[in-house]
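A.B. asks: Predicted model and sequence below, questions to follow.
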Amino acid sequence: MARSTSSRPSPTRRRFLGIGTASAAAVALGTGLFSAEPARAGNTVSGYPFALGVASGEPRHNGVVLWTRLAPEPLAPDGRGGMDDREVTVYYQVATDEDFRRVVREGSATASPELAHSVHPEVSGLRPDREYFYRFGALGEISPVGRTRTAPPPGSLPSRLEFGFVSCQNWNDGHYTAYRHLADEDLAVVLHLGDYIYENPANGGIRQVEVPDHLKAETVTLEQYRSRYSLYKTDPDLRAAHERFPWIVTPDDHEVDNNWAGEFSQDAGVTPERFLRRRAAAFQAYYENLPLRRDSMPIGPNMSLHRRLPWGRLADFTMLDTRQYRDDQACGDGLTATCEDRFAPGRSVLGEAQRDWLVEGFANSPARWHVLGNQMPMLQTDVDSGPDTRVWMDAWDGYVAERDEVLAAAVREGVRNLVVLTGDRHQNYAADLKADYTDPDSATVGTEFVGTSISSSRDGQDLGPQGEEMLAANPHLRFVNEQRGYVRCTVTPRRWETDFRVLPYVTRPDAPVSTRASLLVEDGRPGVLTD
């Protein structure tokens, strides 16, 4: 498939239509490919409306959700992307071929100013385990073509699944070259495990571009969050990865505020009422800019994010929300070796309702591999190789009793293979999950793979002093790497292979990619295979 990494329709489609870009839209809109929207007096919108690209996500066996947001001026300071207050009809088509000779679904959605002129049409009636192509039309223009895929039929046992997972893409810290390489992979789906944007002031130092003044402030208002997503989506490599695969997404902290917990900001003096107003703005912008179903549309500061997506009987993707319902961090949210409160019974990162839902899924899932899409490390990550245990309070190490409860429930309910996939750390880890980290002889009950960042923390290194200390302090930790990149997973009924794909640098845009390590898990044998 040819992929477009620009905002304009791809050369493939221009050749197919036999005309230039501007004429292509006019001919398509005039010959039944799309219904043309009547011109409206007083419409002030001008420019290409699909500058933020297209995306798909939430694949099911019979359909997907499609996404685009109309924004001819993406970085407009009012967050509207150059759109006015009028509703716009956006048309979409889904086809089995990239040239749209075999269109199987088409329809329209209303882009309203209340949702920043984003649309999230949920397309159903598709065939399972099939590749499809899609595109949008609006305001006399045609979008780039996206590629998507449906999940296998319920009850089937696919012979193979290849997917990727990513996280942490601070625009300030480097180029998104990892996404360029990710888009060249042959994957069925991509998981994004948090930190899609960063709330701190944006600058263009690494990228050597000038950032408009209104982006040089921390995001607090809806207008600021909308503009921040637009800034990130101006990157052609990020847009290419969205165009290439369906995504399954969940936020972590930076989509709202660093290390937030429930109704609590990390910032001293911010009342819960004030923070919840900020959270509501952040959640709305998150929904507006990502391919989520209407079930996830936020209501004020509340957003439904935990969900399950089966891949036949081969895998269940269980996406967690470890921010919205959690108790405030014990002993602050940094590193400490002296916090007994982290062991306190009843302290929760999931909240009671989500934890019960998770355990119910353990009990009812027929999947060979039960995959948790998780935002911060579940394994213990001690950074002191001496007698003390020094850990981060913002991760599951700050909620020990609930971690032990969740892992015990997976064993009790007969989960065949528990694999936790995690972002957050800007490091690659492969680790055994232990029933009790205070007991050196504790049983291994699952496996965790933590993926590094796309760009956050800049270039990184293969293994620094902290990584060496962690390997010495944590015998359950099998691999550590501190470069940037993404993770590719290949899953069959009998084994799981994780490839850590890394880049030597992100401060320049021309980095190659290589596989730093490949780690295996065998069906029915929890933990990273070492022999």
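C.D. replies: Yep, it's here. Residues are numbered from 1 along each chain as shown.
A.B. asks: rest of the way, CA atoms for contacts and neighbours
C.D. replies: OK.
A.B. asks: all strands in the stretch 151-300 of the chain, in order from the N-terminus.
C.D. replies: Here the stretch 151-300 of the chain has its strands, by DSSP state E, counting those that start in this stretch, at 161-166, 189-192, 246-249.
A.B. asks: got another, please set it beside the one above:
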Amino acid sequence: MNDANQLGKTNRRDFLKNAGKGIGLAIGVSIANSLPVNTASAAPKYLKYPFTLGVASGDPLPDGVVLWTRLAPDPLNGGGMPSHPFPVQWEVALDEEFKKVVKRGTEVSKPQLGHSVHVEVNKLKPATWYYYRFKAGKELSPVGRTKTAPALHSQVDEIAFAFASCQNWPTGYYTAYQHMAKDDLDLVIHLGDYIYEGRHNSSGVRPIDQDFPEIYTIDDYRNRYALYKLDSDLQAAHANFPWLVTLDDHEVDNNWAGEVPQDPQKQSKEDFLKRRAIAFQAYYEHMPLRRTSYPNGNSMQLYRRLAFGNLVEFNMLDTRQYRDDQADGDGWGPPTPESMEPSRTMLGEEQERWLLNGLSASKTKWNVLAQQVFFARRDYGLGPDAERYGMDSWDGYPAARQRILNHITEMNLTNTVVLTGDVHSSWANEVKADFDDENSKNVAVEFVGTSITSGGDGSDVRPDTEQILQENPHIKFFSNRRGYVRCKLTQQKWQTDYLTVPYVTRPGAPIETAASFIVEEGKPTLKKVNESAAVPV
């Protein structure tokens, strides 16, 4: 690999080339001088370019948004910043040239948080696009673009967003993000597996000249996030839209559940909770999250609710931190007394109650459960008497799922949409009030998004696809290609487009619409859009 300084220079050059419409890198003496110099900063003149990891924004509210960056002149070696706080100036403007600056200030990057910066800007106008940037010493960051949410309960006629997950760095290129950055979106939702904690080595498709072992320490996690965030396509997608994020398992440890690691025979509970605390801290350091999500030891407040006028409310869920351990050794198999135990929980008692109360109180047309693991029943057992379910998904917690379905049914909530990641493939599901009765009515729909890279190039179908779809008639679509999912909402309908790339093992793949589905308001049923009517990319 190039040295860290060269990585920063290459990253800026790639950012200019790959960033989507309207976003560029603001460099130049006159622009740089428009940011006020903080005379108290004592900023060293020798500071190498610190914005190698780009910029991001997130958690938009009607009057504000979170702005993020992290100072890392030597990104793959702990960041390379001095061990003392460092002042970082920021600006928000209505134009890309920063002639109409509306807010500015100084935030301090702290070494104990990896010199990350989280600015909670407020007193902005609702439903408005803004541009932002940072300055450290004499260096300017790339310019980001973000958008505030519409005013609470205001009339909103339409919104467009994308969601993605599972971006294992060694297994492919982030071409899907290159296309996403150029899409016409209001925000992006990431459903987890932003990084992978396992060993990364030269056997992957990306060229690296060193092995990266499995991560355990705070420096390990910081370097892993830096490796991923150096990708210019990912940076462009972050810079063009505000993001809503939640984690899954690989940000900590594969298939962890509550206080239980993947391999309890190798990690004690005490050791795992220390690792979880480190992983949560690193996640916060690298995501545009509010102070309300600041980790408290080995716990982190990630479930939260964001509304966009009267059109849609997003319930961002955490299906890892509070769940019971997976049943029956966390494998695949038929239901057992352990998996069917009525008290088993995926969300934990407090989060589950928060979700159900929020669904009842919602004033928006659409209500979204943005979460991690497969929600609808998915029987992999082929034949009428064979049942085979994944214990890491909601199939391993059927009583917890049924409590949510019963609530939706009893409250007659007809516009509930579940968004899911995790499985590295695309699915479109109708969610039944009772999966034991195939004639049961639909009470929701679920859109499962494929991975950005995890799983490699993939394929249109798998050998067992036809049989799986026959076994699960409520599942209406499957694709094993990589990509992302775009959703366009109005007061009358919801359209979902599955956007896929033919390969990720080399850069430059085109993107196409593999399938599109429409859900009409008040009717939780999937209608496939004709190929000729699919929305072009």
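C.D. replies: Sure, I can see it. These numbers come from a predicted model, not from an experiment.
A.B. asks: Work out the TM-score between the chains.
C.D. replies: Remark: TM-score between the superposed chains equals 0.93 [TM-score structural alignment, normalised by the length of the first structure]; 514 aligned residues with a Cα RMSD of 2.2 Å.
A.B. asks: any idea which of the strands of the stretch 151-300 of the first structure is most buried?
C.D. replies: Among these, the stretch with the highest mean neighbour count (mean count of other Cα atoms under 10 Å) is strand 246-249, at a mean of 25.
A.B. asks: against the second structure, where does that strand fall?
C.D. replies: Mapped onto the second structure using TM-score structural alignment, strand 246-249 of the first structure spans residues 242-245.
A.B. asks: that older thread, rebuild the strands of the stretch 151-300 of the first structure as JSON lines, extending it with distance to Asp327 of the first structure.
C.D. replies: JSON lines is the format used below for the strands of the stretch 151-300 of the first structure (distance: least, Cα to Cα, whole Å):
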{"stretch": "strand 161-166", "distance to Asp327 of the first structure": "26"}
{"stretch": "strand 189-192", "distance to Asp327 of the first structure": "24"}
{"stretch": "strand 246-249", "distance to Asp327 of the first structure": "23"}
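A.B. asks: Which one of these lies nearest to Leu126 of the first structure?
C.D. replies: strand 246-249 (14.4 Å; Cα to Cα).
A.B. asks: Who are the packing partners of the longest strand seen in the second structure?
C.D. replies: In the second structure, assigned by DSSP state E, the strand with the most residues is strand 475-490. For strand 475-490 of the second structure, the helices and strands in contact under the criterion 3 or more Cα pairs under 8 Å, 6 or more residues apart in numbering; DSSP states H and E are strand 158-164, helix 175-181, strand 426-432, strand 458-459, helix 465-471, strand 493-501.
A.B. asks: With respect to Arg12 of the second structure, which of those lies nearest?
C.D. replies: Closest to Arg12 of the second structure of those is helix 175-181 (Cα to Cα; 15.0 Å).
A.B. asks: ok, average deviation of that closest one from the first structure?
C.D. replies: Superposed on the first structure, helix 175-181 of the second structure shows a mean distance of 0.3 Å to its aligned residues (mean Cα distance after the TM-score superposition for the first structure).
A.B. asks: Which part of the first structure matches that helix?
C.D. replies: Counting by TM-score structural alignment, helix 175-181 of the second structure sits on residues 177-183 of the first structure.
A.B. asks: Count the neighbours of the equivalent of Ile299 of the first structure over in the second structure for me.
C.D. replies: Mapped onto the second structure by TM-score structural alignment, Ile299 of the first structure lines up with Asn296. Asn296 of the second structure sits with 11 neighbouring residues when counted by other Cα atoms under 10 Å.
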